[in-house]
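Visitor: Need the 3D shape of this:
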Amino acid sequence: MLAKLFTLIERGWPVPLIGDGTNHFQMISVFDCVSAIEAALDHDVPDDVFNLGSIDPPTVRELLGDVISRAGSRSRLAPLPAGPVKGALTLLDALGLPLLYAEQFKIADESYLVDITRTISALKWRPRYDDVDMVTAAYADFRRRNAAA
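Guide: Purely as a prediction, here's the structure:
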């Protein structure tokens, strides 16, 4: 999914949003995952479940708008009505012509947030990376890999 998004941004093409983009989709950096594991080991935390995620994630519209801006792209966000788009994507998926995985487009206009308050308290841990920085870094890596290919 990110490769498709990054290709649109790289080419300066419109970036479609399923819905109006006012939803939030919380992410977590692999580096923050590792530091949370280290914190759990350091604090000898018993077997337990901890939510991991960024702090104060932006809306999808803000996130993608900032990534486009940082990339210096001419891309513009193109919000599309969620119902018809999901219907079309479901049909394409059924025909064996998927543009996105069903797991992706079915939740694309919903907020996905976890509460990390207990994790911060129990592990004395905080994520270092925010969502815009993570996606911008992934885009930069995408550009480097494409340039080397």
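Visitor: When you work out contacts or count neighbours from here on, use the C-alpha atoms and nothing else.
Guide: Noted.
Visitor: Just the strands from the chain, written as ranges.
Guide: Shown for the chain, the strands assigned by DSSP state E span residues 15-18, 77-80.
Visitor: tell me, which helix in this protein spans the most residues?
Guide: Longest helix in the chain by number of residues (criterion: DSSP state H): helix 131-148.
Visitor: let's see this one next to it:
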Amino acid sequence: MKQLLVTGGAGFIGSNFIEYMLDHQSYQITNIDAFTYAANEEYIKKFNEVPHYRLIKGDISKEDELERALDRQYDAIINFAAESHVDRSINRADQFYESNIKGTLNLLYAVLEKKANRLIQISTDEVYGSLDKFTAPFTEKSPLKPNNPYSASKAGADLLVRSFVQTYKLPLIITRCSNNYGPQQNKEKFIPKVITNAMKGEPIPLYGDGMNIRDWIHVSDHCRAVHFVLERGVPGEVYNIGGHEERTNIDVIKAILKYLRKDEALIEYVDDRKGHDRRYSIDFTKINTELGWEPKVQFEEGIIETIKWYQNQGQLGGNDG
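Guide: This is a model prediction of the structure:
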């Protein structure tokens, strides 16, 4: 059985990826997570019953804590671990650089020291910066132009990965994905905040004019894409992962309010976020043509599933994080 080290596996995307892999593949999975505010401890408890899964509480930016997980030879490291909330990075960026850059560097050293055969760096479309309404989507050849401290830290990590490919010829791959959504996402993120505020009848803050555009992808499609890269990806390459589901923020809110039968008067326009990117759009032709992946979940279907999950959490009195 192949050994897989998943970092940040208690977070939204990482935990979904572990569930996907346990359901579909025969890997021995080690999950290392620092258990910050964004971790979902309740959700990952069910993995403890799986014999080929283990959990290590540790911060990958701290070498001694990471070392606890490096007690075996891994076929691959999948690096989901990251501080990712833009507003938090604007208020204070220190932790973003500790986790996103120093943590990635420690993992690169682990591969260099042959504790893992390869690494897949999970990045973001935000490293490319912003597009206007009529510009073609980002490709893997687009320059990195991050506009906030979070995306700058991810771009810095990507450049570190590239440097280790060029300098040491290590088998490393970068994936850059558009905005994820789905069940179990932390309530500070855009879609969960809209859903939970609407359910409670509370105001829904909307930055600026609400016309900022994001390309949305269901988390299950992202997990499948990472699996495709793990099994078929070419070392040294970058793969963009998109949903082909561009929506303005105001349209996403209105769709959620319509489904919940809530009044649009709940929308509360607030001052725009500093450095707020206008539009993200991903061209995923490369991963489609070279690896055979494409998204399956349409936004209209995925958003209803997501809303129902949060409704169920509210009925159960559960944690929506």
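Visitor: Which of the strands of structure 1 has the highest mean neighbour count?
Guide: strand 15-18 (a mean of 19; mean count of other CA atoms under 10 Å).
Visitor: what range in structure 2 does that one sit on?
Guide: Aligned using TM-score structural alignment, strand 15-18 of structure 1 spans residues 204-207 in structure 2.
Visitor: how about the nearest residue to Ile250 of structure 2, chain neighbours excluded?
Guide: Gly210 (4.9 Å; CA to CA, 6 or more residues apart in numbering).
Visitor: Does that neighbour touch Val252 like I think?
Guide: No: with contacts counted by CA atoms under 8 Å, Gly210 of structure 2 stays clear of Val252, the gap being 9.7 Å.
Visitor: Mind listing what's buried along stretch 291-302 of structure 2?
Guide: 291, 293-295, 297, 299, 302 (16 or more other CA atoms under 10 Å).
Visitor: Let's see the distance spanning it from one end to the other.
Guide: Distance across stretch 291-302 of structure 2, first residue to last, is 24 Å (CA to CA, to the nearest Å).
Visitor: picking up where we left off before, tell me the spacing between the residue nearest to Ile250 of structure 2 and Tyr97 of structure 2.
Guide: Taking CA to CA, one finds Gly210 of structure 2 at 29 Å from Tyr97 of structure 2.
Visitor: likewise Asp251 of structure 2?
Guide: 33 Å.
Visitor: more crowded one of those two?
Guide: Tyr97 (22 against 14; other CA atoms under 10 Å).
Visitor: three-state assignment of the more buried one?
Guide: helix (DSSP: H, G, I helix; E, B strand; the rest coil).
Visitor: Provide a list of residues in contact with it.
Guide: Tyr97 of structure 2 makes contact with Ser153, according to CA atoms under 8 Å, 6 or more residues apart in numbering.
Visitor: gap between the match of strand 15-18 of structure 1 and the chain center?
Guide: 22 Å (CA atoms, centre = their mean, to the nearest Å).
Visitor: For the one helix or strand Gly156 of structure 2 maps to, name the packing helices and strands.
Guide: Using DSSP states H and E, the element containing Gly156 of structure 2 is helix 149-168. In terms of contacts (3 or more CA pairs under 8 Å, 6 or more residues apart in numbering; DSSP states H and E), helix 149-168 of structure 2 is packed against helix 86-91, helix 94-97, helix 103-112, strand 119-124, strand 172-177.
Visitor: would you turn those into TSV with distance to Val219 of structure 2?
Guide: TSV is the format used below for these (distance: least, CA to CA, whole Å):
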stretch	distance to Val219 of structure 2
helix 86-91	19
helix 94-97	22
helix 103-112	22
strand 119-124	13
strand 172-177	10
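Visitor: closest to Lys200 of structure 2 out of those?
Guide: Proximity to Lys200 of structure 2 (CA to CA) singles out helix 86-91 among those, at 22.8 Å.
Visitor: Give me the buried positions along the closest one.
Guide: In helix 86-91 of structure 2, counting by 16+ other CA under 10 Å, buried: 86-87, 89.
Visitor: Give me the contacts around it.
Guide: With CA under 8 Å, 6+ apart as the criterion, helix 86-91 of structure 2 contacts 96, 148-151, 273-274.
Visitor: Buried ones only from those residues, please, as a ChimeraX command.
Guide: The buried residues among these can be selected in ChimeraX (16+ other CA under 10 Å) with this line:
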select :96,148,149,150,151
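Visitor: Identify, from the contacts of helix 86-91 of structure 2, the entry nearest to Glu264 of structure 2.
Guide: Arg273 (21.4 Å).
Visitor: Compute the distance between the closest one and Ile29 of structure 2, please.
Guide: From Arg273 of structure 2 to Ile29 of structure 2 the distance is 38 Å (CA to CA).
Visitor: residue nearest the centroid of structure 1?
Guide: Met27 (5.5 Å; CA atoms, centre = their mean).
Visitor: And it, what's its match in structure 2?
Guide: So, by TM-score structural alignment, Met27 of structure 1 is matched to Trp216.
Visitor: Count the residues that sit near the alignment partner in structure 2 of Tyr139 of structure 1.
Guide: Applying TM-score structural alignment, one finds that Tyr139 of structure 1 aligns to Ile307 in structure 2. By other CA under 10 Å, the residues close to Ile307 of structure 2 number 22.
Visitor: Alright, calling it a day.
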